[in-house]
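Asks: no FASTA, just this:
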């Protein structure tokens, strides 16, 4: 009996972990959120000419701390959106979950977040405040009575700050601290502008895609209040801020390979537009059309930065291996398009050669 109980415990823990993974919708945000955040860690280390491998254990703890926060916001959003999702006919992964299970998961996240916040406080008070800021933004976005999600531009700002701004700034501050350097105001300003511009554009992407359902459920997001045209216009403003921040990062950090990767991504966008008739979108979702620059942030940008670090500090190749372990499948799926493009180009060359010989 004791042996059977002992064998059952790991299985029960695995089932609980899988249930939490499903409840948190982690598969939807893992690469989208965390590859760009780690890219900021890589970019900060590269700008400081500091090796990344010595701080890798602490970087993994930062990733775990941010995972706890992302899990919290996913659970909180779905839990507070149940009535509206039902009214709009949208699926909600927590609709059938027992309230006790959801509350326990939220409390667990809060407890873990408090522990990480205490650790950050010992390292840097600024880092601790940035980590706290993300949690506050998460909570104010979803929870009544404020529930900034339905308060127009305040909802955009809360989501962009909680999901992008605070985590990115936290990463830059911590990597600088671990490298024994003070983060410069210019670097933090560039990170902040890039992250907030990107965050505003991405939350507008969600709101534009959900506009009909939100209107039906009377969820007064910015797009529902102001209309799709205003949402698209604001997304373009966000893109300008984002592009300015990115340009500043590449310049301040001397990130030449990341700039070349951006050019390579631009070639891909051009080929998709001209050859496959799949132009990117600035914000509004359209079938088969990816959102501009997200693929660069998730794949090309971090890989170019890791290559930069590895060329300077060969031992950082271990970090490249770990990144491949964490995001390899996602990156491979995005990079496989080059194989298809080369195959198409090769086929056209062969046809031309055959025609000339004929």
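Replies: Noted; the coordinates are in hand. Since the structure is predicted, the reported quantities are computational estimates derived from the model, not experimental observations. Numbering: from 1, shown residues only.
Asks: going forward, measure contacts and count neighbours with C-alpha atoms only.
Replies: Fine.
Asks: where does residue 264 sit, in terms of helix or strand?
Replies: Assigned by DSSP states H and E, residue 264 belongs to helix 256-274.
Asks: output the contacting helices and strands for that helix.
Replies: helix 228-252, helix 301-312 (3 or more C-alpha pairs under 8 Å, 6 or more residues apart in numbering; DSSP states H and E).
Asks: so which of those helices is the most packed in?
Replies: With neighbours taken as mean count of other C-alpha atoms under 10 Å, the helices and strands packed on helix 256-274 reach their highest mean count in helix 301-312, at a mean of 22.
Asks: angle of the following helix or strand past that helix against helix 256-274?
Replies: Under the assignment DSSP H and E, the closest C-terminal helix or strand after helix 301-312 is helix 317-357. Angle, helix 317-357 to helix 256-274, by axes from the mean of the first three to the mean of the last three C-alpha atoms, to 10 degrees: 40 degrees.
Asks: ok, second structure coming up, stack it against the first:
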């Protein structure tokens, strides 16, 4: 009986994780958001450990929102995915299960939204902004996904711009310390550019299926080559400049040092695998993606741990939550170091 209950629980959690597309956003989206939390706390010289319960509440709010987005996106894409020959996670599920999950997300999201609003009006509006942006992106009659550039901006705002600025706003509200407007500007510009690059990558990857289904995305309207060119000469430079401003405002050395480590690791992988990282090309290593996901949070947690020793526990928790991606990078660094040492030893003989 116990084994059956355990198997049933695992099956349910697996179904929820699949429908929610957890593997698509957990580490690559949330680790950079928490990194901004750490960077903002570092700018304010505030310890993170006392804020840990509230940080977990923010993580819950983001998780509920991401689950809502994933379910409504698959639900409203059923016909288009069928026409385009794409796998849809809710196609073989009863309508009751996604509906129940959506209802739960809306109830929890409403409660968290009220809490964020009471924390600060700006935080409440930013949290609401993500839900509105994604609802407009997926749900008819607006369904901005099929309306070219408007769909790109809606997705970028919902997935990156609003969550990143929400994080900044909450740190300020929870610590009672004001932040310079330039910090909001740097984080917002960087997040928006990251979001645009992310959705363009997704549309480039789906361009053939979208053409087959008649989904009028911005990539289909403009053509893949023009979109890739715009991403390379407009979007990515804005992203780099804004993130560079963020690092400069932080006045910390660790993020720069780890940026150097990331660059060396990428150069090594390029040399060994003969495949450079790409700015805007599906099915390739995305330039700066690993830095945002692994090195960016690690850098500021190291800074905070040196100033506030208890923040070392937050570092441990972050590694626990996003450990798979971190250990993949650690193994790659170890592999690169061992090959370099072997080569050095062979030369010395």
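Replies: Cool, the structure landed. Note that the structure is a prediction, hence the values are computed from the model and not measured.
Asks: how about the helices and strands packed on helix 256-274 of structure 1 in TSV, adding distance to residue 320 of structure 1?
Replies: Putting those into TSV (distance: least, C-alpha to C-alpha, whole Å) gives the following:
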stretch	distance to residue 320 of structure 1
helix 228-252	20
helix 301-312	6
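Asks: out of the ones you listed, which gets nearest to residue 338 of structure 1?
Replies: Nearest to residue 338 of structure 1, of all those, is helix 301-312, at 15.5 Å by C-alpha to C-alpha.
Asks: now that closest one against helix 317-357, angle please.
Replies: Using the same axes, to 10 degrees, helix 301-312 of structure 1 lies at 110 degrees relative to helix 317-357.
Asks: what residues in structure 2 pair up with helix 301-312 of structure 1?
Replies: Here helix 301-312 of structure 1 aligns to structure 2 at residues 296-307, judged by TM-score structural alignment.
Asks: hang on, the earlier thing: so which bit of structure 2 is the helix holding residue 264 of structure 1 matched to?
Replies: The aligned range for helix 256-274 of structure 1 is 253-271, by TM-score structural alignment.
Asks: quick one: the helices in the stretch 1-150 of structure 2?
Replies: For the stretch 1-150 of structure 2, applying DSSP state H, counting those that start in this stretch gives helices covering 2-19, 22-43, 52-76, 78-84, 96-119, 121-138, 149-156.
Asks: who wins for proximity to residue 333 of structure 2 among those helices?
Replies: Of those, the one closest to residue 333 of structure 2 (C-alpha to C-alpha) turns out to be helix 22-43, at 19.2 Å.
Asks: mean per-residue distance, that closest one versus structure 1.
Replies: Average distance, helix 22-43 of structure 2 versus aligned residues of structure 1 after superposition (mean C-alpha distance after the TM-score superposition for structure 1): 0.6 Å.
Asks: tilt between that helix and helix 296-307?
Replies: Going by the same axes, to 10 degrees, helix 22-43 of structure 2 is angled at 40 degrees with respect to helix 296-307.
Asks: read off where helix 22-43 of structure 2 ends up in structure 1.
Replies: Counting by TM-score structural alignment, helix 22-43 of structure 2 corresponds to residues 26-47.
Asks: just stretch 212-230 of structure 2 next, same as before
Replies: By TM-score structural alignment, stretch 212-230 of structure 2 lines up with residues 216-234 in structure 1.
Asks: endpoint to endpoint, the matching stretch covers what distance?
Replies: Terminal residues of stretch 216-234 of structure 1 are spaced 23 Å apart (C-alpha to C-alpha, to the nearest Å).
Asks: residues touching that stretch, excluding its own?
Replies: With contact meaning C-alpha atoms under 8 Å, 6 or more residues apart in numbering, stretch 216-234 of structure 1 is reached by 84-85, 87-88, 149-153, 155-156, 201, 204, 207-208, 211, 214-215, 282-284.
Asks: corresponding residue for residue 200 of structure 1 in structure 2?
Replies: Match for residue 200 of structure 1 (TM-score structural alignment): residue 196.
Asks: its match: how many residues sit nearby?
Replies: Look at residue 196 of structure 2: counted by other C-alpha atoms under 10 Å, it has 25 neighbours.
Asks: check which helix or strand covers it.
Replies: helix 181-205.
Asks: mind reading off the mean deviation between that helix and structure 1?
Replies: Per aligned residue, helix 181-205 of structure 2 averages 0.6 Å (mean C-alpha distance after the TM-score superposition for structure 1).
Asks: could you point out which element follows that helix?
Replies: Helix 181-205 of structure 2 is succeeded, C-terminally, by helix 207-213 (DSSP H and E).
Asks: give me the mean distance between the helix or strand following that following helix and structure 1.
Replies: Going down the chain from helix 207-213 of structure 2, the next helix or strand is helix 218-222, by DSSP H and E. With mean C-alpha distance after the TM-score superposition for structure 1, helix 218-222 of structure 2 departs from structure 1 by a mean of 0.7 Å once superposed.
Asks: which positions in helix 218-222 of structure 2 come out as buried?
Replies: Neighbour counts over helix 218-222 of structure 2 (16 or more other C-alpha atoms under 10 Å) mark 218-220 as buried.
Asks: quick check, nearest of these to residue 348 of structure 2?
Replies: residue 219 (53.3 Å).
Asks: what's around the residue lying closest to residue 297 of structure 2 once chain neighbours are set aside, how many residues?
Replies: Nearest non-adjacent residue to residue 297 of structure 2, counting by C-alpha to C-alpha, 6 or more residues apart in numbering: residue 35, 4.0 Å away. Residue 35 of structure 2 has 24 neighbours, counted by other C-alpha under 10 Å.
Asks: could you find the counterpart of residue 339 of structure 1 in structure 2?
Replies: Under TM-score structural alignment, residue 339 of structure 1 pairs with residue 334 in structure 2.
Asks: I meant residue 116 of structure 1, not that one.
Replies: Aligned partner of residue 116 of structure 1 by TM-score structural alignment: residue 112.
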